[in-house]
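Student: Please find the sequence and the predicted model below.
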Amino acid sequence: MFKFFCTFMGCQSYLCLKLFHYFLMVCAVGVWIFCMVSVSLGVIFASSSSDRFHFRGYHHNNSIELMGIVLPAASLIFMAFASYRCLITMEPFKSPSLTVKVLGVQWYWQYEIQDWGYDWTVESRLKKNAFGEVGFQDSVDWWLYGVDYPLVVPINQKIQVVVTSSDVIHSWALPSLGIKMDCVPGMSNCVPMVILSPGVYTGMCSELCGANHSQMPVFVEAVSLDIWRDVMKKGSSF
């Protein structure tokens, strides 16, 4: 998996990998355009300031004019094709393996899984300590991200996440999975998710939703299919 510098999480989903590859491709095209323009400007300035360099061969040169049209057009077509592939990847699954409903409420998340014969519903709230202080977690790694009941999903499965809201607009965001979907009252939005490796993935509500907007972390635990079945049978998270 790709690992970003500093402490950022790497891409852990197929969608995130596609987006990251597209980002690298756009950066490469941008560098190539910058180099071509720099070389062209260097040739023009050198020809205008040097008597030994004759600009006559470049003036009204059909080959250079053709390259100036074809190369930028080819770059745009290449980028359009790559972006189209990313858009196709973001389309909801036609036949998902699992459907998860995410309901945004001021100020917590409610997760529902009514699939595969299971009926699993939890309310994921920011964890508090004995003094009622929010953001408390035994491990400092999950400070302000620790919740009482995380969302537990299996890896390597086509998961359809259906997000909505009961009050105001929220946004369910998981950067390491390439997911950011608005939760709009009265509307259901779908986002596909295929997690490649087990682990803990965190995010945050990325739409200003009120006074306790900062107390709506997204906490997802990806586990193997057997462990996930055990969790569903128990009716709660770990």
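Tutor: The structure has been received and is ready for your questions.
Student: Going by C-alpha atoms from here, please, whenever you check contacts or count neighbours.
Tutor: Will do.
Student: show me where the protein has helices.
Tutor: Using DSSP state H, the helices of the chain run over residues 14-49, 62-89, 225-234.
Student: Would you mind telling me which of those helices is nearest residue 104?
Tutor: Distance to residue 104, taken as CA to CA, is lowest for helix 225-234 among these, at 21.4 Å.
Student: which non-adjacent residue is nearest the spatially most central residue of the chain?
Tutor: When the chain is reduced to its mean C-alpha position, the closest residue under CA atoms, centre = their mean turns out to be residue 178, at 1.4 Å. For residue 178, the nearest residue in space outside its immediate sequence neighbours is residue 16; the separation is 4.3 Å by CA to CA, 6 or more residues apart in numbering.
Student: ditto for residue 169
Tutor: Nearest residue to residue 169, sequence neighbours excluded (CA to CA, 6+ apart): residue 184, at 4.9 Å.
Student: burial count for the one you found?
Tutor: Counted with other CA atoms under 10 Å, the burial measure for residue 184 works out to 19 neighbours.
Student: and here's the other structure:
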Amino acid sequence: MIKHLFSYYSIFKNYSSNSIIVMEEFHDFTMMFLTIITFFILVVILRLIISKFFNYKFMENINMELIWTILPMGILIFIAYPSLFYLYLFDLLVNPSVTIKVFGAQWYWIYENFDNLKGYTYSSYMIQDLEMLSLENYKMGWRLLETDTRLTVPYGAKIQCLTTSLDVIHSFSIPELGIKVDAVPGRLNSINFQISRPGVYYGQCAEICGTGHPFMPICLEAI
């Protein structure tokens, strides 16, 4: 039991190899506490039901109050430490396949791709209605969501996205991919994601950033 109780420490070292195993280990770890607590409560309730005696003068017990205050605190600490550890590790990508940097501006996006040799930067603006009608069929996307330049990333690869802003607070959000990270001036936020299938994914700025807020869409294409 003790060996299994602290087995998650060995998982920390290999968390990047299989996150599913890590979550299963943490689930088993928390379920062990839940099982013990449930069993203890059931025993107490059963004892109260079958007992023939009752103390009518029992009003307070300092030792018992200390136990039911300190013991839950200790259990929460045992659960909170690995939980916070996992949250930190899941946001940390050691060796991403692709790193992109996203700048929020009023009111468009600037993307910067990095590779081993060089990086290149390009801006992305929303396509106006009249302009969209003159585009090729493959480029005719959703109204107010299609952009003149798409953020292109490989699907199936581990992608690290770094976000910041040039002026006010923006929010880089693609709901279909579960991505939402604030772009804050003077701060570099990071989010990691992996796209399982190719396609075009749309999003918008999720932070009210001025009069052009509804007109700075995000168009990501996974190839």
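Tutor: All right, it came through fine. Just so you know, these numbers come straight off a predicted model, no measurement behind them.
Student: And the TM-score between them?
Tutor: The TM-score (TM-score structural alignment, normalised by the length of the second structure) is 0.59; 183 aligned residues with a CA RMSD of 4.4 Å.
Student: Can you verify my assumption that the residue nearest to the centre of the first structure contacts residue 19?
Tutor: Yes. The pair formed by residue 178 of the first structure and residue 19 meets the contact definition of CA atoms under 8 Å, at 7.3 Å.
Student: My guess is residue 119 of the second structure contacts residue 113. True?
Tutor: Yes. At 5.4 Å, residue 119 of the second structure and residue 113 qualify as touching, with contact defined as CA under 8 Å.
Student: Can you find the partner of residue 106 of the first structure in the second structure?
Tutor: Across the two structures, residue 106 of the first structure finds its equivalent in residue 106 of the second structure, going by TM-score structural alignment.
Student: Let me see the contact set for residue 133 of the second structure.
Tutor: Contacts for residue 133 of the second structure (CA atoms under 8 Å, 6 or more residues apart in numbering) come out as residue 140.
Student: Tell me how far it lies from residue 199 of the second structure.
Tutor: 21 Å (CA to CA, to the nearest Å).
Student: Same question for residue 53 of the second structure.
Tutor: Taking CA to CA as the measure, residue 53 of the second structure falls 70 Å from residue 199 of the second structure.
Student: Show me which of these two is the more surrounded one.
Tutor: Looking at residue 53 of the second structure and residue 199 with other CA under 10 Å, you find the greater number of neighbours at residue 199, namely 11 against 7.
Student: what's the closest non-adjacent residue to the more buried one?
Tutor: The spatially closest residue to residue 199 of the second structure, leaving aside those adjacent along the chain, is residue 222, at 5.3 Å (CA to CA, 6+ apart).
Student: Residue 25 of the first structure too?
Tutor: With sequence-adjacent residues excluded and distances taken as CA to CA, 6+ apart, residue 25 of the first structure is closest to residue 79, at 8.0 Å.
Student: give me the number of residues near that neighbour?
Tutor: Residues contacting residue 79 of the first structure under the criterion other CA under 10 Å number 16.
Student: Surely it touches residue 24?
Tutor: No. Contact status for residue 79 of the first structure versus residue 24: not in contact, 11.3 Å apart, counting by CA under 8 Å.
Student: quick one: the residue nearest to residue 178 of the first structure and residue 177 touch, right?
Tutor: Yes. Between residue 16 of the first structure and residue 177 a contact is recorded at 5.3 Å, counting by CA under 8 Å.
Student: Contacts only, for the residue nearest to residue 199 of the second structure.
Tutor: Shown here is residue 222 of the second structure, whose contacts under the criterion CA under 8 Å, 6+ apart are 152, 153, 154, 155, 195, 197, 198, 199, 200, 201.
Student: Mind checking which of these are in strands?
Tutor: With strands taken from DSSP state E, the overlap with the contacts of residue 222 of the second structure comprises 152, 153, 199, 200, 201.
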